[in-house]
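Engineer: quick one: sequence plus predicted model below, questions after.
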Amino acid sequence: MKWTICIKNTGFEASLETRKLYTVEDDLKAQAHGMIRVVDESGEGYLYPAQMFGPIALQNTLESQLLAA
């Protein structure tokens, strides 16, 4: 699973929280347009500008704990 952290939420303050981790769905078409598909609390994936996020690599144990939470 891929993870990202929101580093900027300008224009999307109601939808995104800065410094919050989100899971990422692979979407090559979105990536080609500079977008990223992140999954919110509802389990739905939404497109946002990729520059609003930074990739995160998690250790397996931490990832397991986050997924179980």
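Structural biologist: Received the coordinates, thanks.
Engineer: CA atoms for contacts and neighbours, from now on please.
Structural biologist: Will do.
Engineer: all helices of the chain, in order?
Structural biologist: In the chain, the helices defined using DSSP state H lie at 28-32, 60-68.
Engineer: residues touching G45, list them.
Structural biologist: Contacts for G45 (Cα atoms under 8 Å, 6 or more residues apart in numbering) come out as 24-25, 37-39.
Engineer: kindly report the same for T23.
Structural biologist: Contact analysis of T23 by Cα under 8 Å, 6+ apart lists 1-4, 38-40.
Engineer: and what of Y22?
Structural biologist: So Y22 contacts 3-6, 38-40 (Cα under 8 Å, 6+ apart).
Engineer: repeat for Q51
Structural biologist: Neighbour list for Q51: G34 [criterion: Cα under 8 Å, 6+ apart].
Engineer: second structure for comparison follows:
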Amino acid sequence: MVVNFVVCVQKDNLGDVSGDDIHVGRLYEVVEMSAGHGMMRIIDESGDDYLYPEQCFEPVFLQEAAALRLSQVLPHN
């Protein structure tokens, strides 16, 4: 099982997307890396998964064991 993570690097120019549930510098688990139209689906601060613009994030590379452990402790609804 591969678990992908990204870090939020900016919240500007989100268009119709609310930035209330993402924070610059925080790590987020990716549900769908390329969801089309320049969007990715991540699990945000609410614990639910939503679409956000890809340009707001940069990938974070972790060893598989660390990624699995981190996935277990991050909020999920």
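Structural biologist: Looks like it came in fine. Treat the numbers as computed from the prediction; the structure is a model and nothing was measured.
Engineer: hmm, back to that, need the winner for burial among the helices of structure 1.
Structural biologist: By mean neighbour count, with neighbours taken as mean count of other Cα atoms under 10 Å, helix 28-32 ranks first of the helices of structure 1 at a mean of 12.
Engineer: tell me the span between the first and last residue of stretch 25-40 of structure 1.
Structural biologist: 11 Å (Cα to Cα, to the nearest Å).
Engineer: ok, now how distant is the residue lying farthest from the centre of structure 2 from H37 of structure 2?
Structural biologist: Distance from the centre of structure 2 peaks at A65, with 18.7 Å (Cα atoms, centre = their mean). In this view, A65 of structure 2 and H37 of structure 2 are 32 Å apart by Cα to Cα.
Engineer: out of the contacts of Y22 of structure 1, which end up buried?
Structural biologist: Among the contacts of Y22 of structure 1, those classed as buried by 16 or more other Cα atoms under 10 Å are 3-6, 38-39.
Engineer: let me know the closest of those to P55 of structure 1.
Structural biologist: Using Cα to Cα, the shortest approach to P55 of structure 1 within the buried ones among the contacts of Y22 of structure 1 belongs to T4, at 4.4 Å.
Engineer: quick one on the thing from earlier: still touching in structure 2? Go through the contacts of G45 of structure 1.
Structural biologist: Checking the contacts of G45 of structure 1 against structure 2 (both residues aligned by TM-score structural alignment, their matches' Cα atoms under 8 Å), the contacts still present are 25, 37-39.
Engineer: looking at these, which are in strands?
Structural biologist: If you go by DSSP state E, these have 25, 37-39 in strands.
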